[in-house]
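# Pasting the sequence and the predicted model now:
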Amino acid sequence: MLRETMQLKIAPSILSSDFAILGEEVKRITEAGADYIHIDVMDGSFVPSITLGSNVVKSIRKYSPLPFDVHLMVSNPEQHVEQFAQAGADIITFHAEATVHIDRLIDKIHSLGKKAGISLVPSSDESILNYLYNKIDSILVMTVNPGFGGQSFIASQLNKIKNIRRKIIESKRNIDLQVDGGINDSTAKMCKEAGANIVIAGSYIFKDRNYAANIQSLKQV
């Protein structure tokens, strides 16, 4: 579990931004104090919605020096990692439920010079990660069912976050533990207390034009 004095890192999800001025939105949240840019990629298969492709990632890369974490909510992610790596992703996060050969895909992402993350939907048990702590760079716990923004936080996932943090400590590796879904100042505090060090927020940050204030309110929980 993290110390209460440790500040959370914040990754705004641009899924909730104004797509008509996406580059400017990325620039604004960077200047507002974000630590990462979280990019949700949906294919209409693994999840119902369809969102951004690699060309969009490439086009917004120039608007921020921050790490781009591309979250692939897609079936067969192994078919897509190379194009997103070339487009400017720094971290490529894929779903454990979307591919059979998880270990192989981690190696492929690393071979492209990128960090590899694994995401779990609420119905997935964290034990699927047990053989991966020696090589994974980040873990993303979904606290909503992926596919849409603005959903309510699923509190039962807090125990999963605690269990994963315990495993990270046992691994003695510097693995980021991210949480995504229904994040606000109240749920961010719960996630931090459970062991998360990064929270992903969309609706909460982009709900108004006060990006800096919204980011700081999450950092200071």
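Great, that's in hand.
# Please make it C-alpha for all contacts and neighbour counts, starting now.
Fine.
# tell me the contacts of the nearest residue to Ala32 once chain neighbours are set aside?
Excluding its sequence neighbours, the residue lying closest to Ala32 (C-alpha to C-alpha, 6 or more residues apart in numbering) is Ala212, at 4.2 Å. Residues near Ala212 by C-alpha atoms under 8 Å, 6 or more residues apart in numbering: Ile29, Glu31, Ala32, Gly33.
# Can you say which helix or strand has the first one in it?
By that I understand Ile29. Per DSSP states H and E: Ile29 is located in helix 22-31.
# chain center to that helix, what's the gap?
Helix 22-31 sits 17 Å away from the centroid of its parent chain (C-alpha atoms, centre = their mean, to the nearest Å).
# for stretch 193-202, same thing?
Chain-centre distance of stretch 193-202: 9 Å, with C-alpha atoms, centre = their mean.
# what's the answer for stretch 106-115, then?
Computed by C-alpha atoms, centre = their mean, the chain-centroid distance of stretch 106-115 equals 17 Å.
# buried sites along it?
Using 16 or more other C-alpha atoms under 10 Å as the test for burial, stretch 106-115 gives Ile106, Asp107, Lys108, Ile109, His110, Lys114, Lys115.
# wait, which of these is closest to Ile50?
Ile109 (22.9 Å; C-alpha to C-alpha).
# Structure two is appended below for comparative analysis:
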Amino acid sequence: MVNKKIILSPSVMCSDLTALKEGISELEKVGITDLHVDVIDGAFSPAMPLGIDTIKKVRDITDMNLDIHMMTTNNEFFITEMLNIGVQSISFHVETSLHVDRHINMIKKKGVKVGLALNPATSLSVLDYTLPLCDYVLLMLINPGFATDKNEQQVPYALQKIKDLSNLIQSKSLSTSIQADGRVSLESIPNLLKAGADNLVLGSTSLYRSGRTLLENKQYIDQLISDFQRG
């Protein structure tokens, strides 16, 4: 795991949405290649940060990999919309999918990476038959869509769940990536990496943390990753 590439996926909804083009340009300048985009329908959770038309505009202004995290109830509709936009990866929640296998195949047939997203309390047992089909698994470490609650902390079993998933992946000799999402802070990153996460969704407690510039925070995170990889 230590030699596995660590992917940084800044959450676009943590940037200044009134200056989206400038914010994306700044991410590109500091060497970010992946952009995490939450698609929330207002029913799955009480938030709607970006509409479909805005995501289309984001696709027009950047060549970054668009990593879509769907927090939706009508998954087939949103999968189709995201595929038409031309994104690089899509994760959807097992909790709202009646036809998980069908949705996985819809995405894979278009050559797009597919991930299954799990709410904090959702058991890893839902992956029993689908894990080999996934490029990655997104583990929510807080309740999804409630990021505006600055007092919400990662669930106490966050690290254990990542460790358990990492062990499951290794036991099946798979190369599935583990994406950690929710209060991925400068303080928590080392432990998340040790537990087995290799894709970090970055927000207000890390890359966009106040007190430092975006570049300074990026350099600090790079150093944390370097320290981890050196063991």
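Yep, that arrived. Nothing here was measured: the structure is a model prediction, and the numbers come from that model.
# Got a TM-score for the pair?
In this superposition the chains share a TM-score of 0.92, using TM-score structural alignment, normalised by the length of structure 1; 219 aligned residues with a C-alpha RMSD of 1.7 Å.
# I'd like the distance between the residue nearest to Ala32 of structure 1 and Met6 of structure 1.
Distance, Ala212 of structure 1 to Met6 of structure 1, using C-alpha to C-alpha, to the nearest Å: 19 Å.
# Tyr63 of structure 1: which of the buried residues of stretch 106-115 of structure 1 is nearest?
For the buried residues of stretch 106-115 of structure 1, the minimum distance to Tyr63 of structure 1 (C-alpha to C-alpha) is 19.6 Å, reached by Lys114.
# Roughly how far does the alignment partner in structure 2 of that closest one sit from Ile189 of structure 2?
Aligned counterpart of Lys114 of structure 1 in structure 2: Val112 (TM-score structural alignment). Going from Val112 of structure 2 to Ile189 of structure 2 by C-alpha to C-alpha gives 27 Å.
# and what of Pro132 of structure 2?
Taken as C-alpha to C-alpha, the span from Pro132 of structure 2 to Ile189 of structure 2 is 26 Å.
# The two: which is more packed in?
Ile189 (21 against 15; other C-alpha atoms under 10 Å).
# what's the helix or strand for the corresponding residue of structure 1 for Ile32 of structure 2?
Using TM-score structural alignment as the criterion, Ile32 of structure 2 maps onto Ala34 of structure 1. Secondary-structure assignment from DSSP H and E places Ala34 of structure 1 in no helical or strand segment.
# ok, Ala34 of structure 1 touching Ala213?
No: judged on C-alpha atoms under 8 Å, Ala34 of structure 1 makes no contact with Ala213 at a distance of 11.0 Å.
# where along structure 1 do the helices fall?
22-31, 54-60, 81-87, 102-111, 158-171, 185-194, 203-206, 211-219 (DSSP state H).
# Let me know which of those helices is tucked in deepest.
Neighbour counts (mean count of other C-alpha atoms under 10 Å) averaged over each of those peak at helix 203-206, with a mean of 22.
# List the contacts of that helix.
Against helix 203-206 of structure 1 from outside (C-alpha under 8 Å, 6+ apart): Pro12, Ser16, Ser17, Gly149, Gly150, Ile183, Asn184, Tyr211, Asn214, Ile215.
# give me that answer again for 6 Å
Contact with helix 203-206 of structure 1 is made by Ser16, Gly150, Asn184, Tyr211, Asn214, as judged by C-alpha atoms under 6 Å, 6 or more residues apart in numbering.
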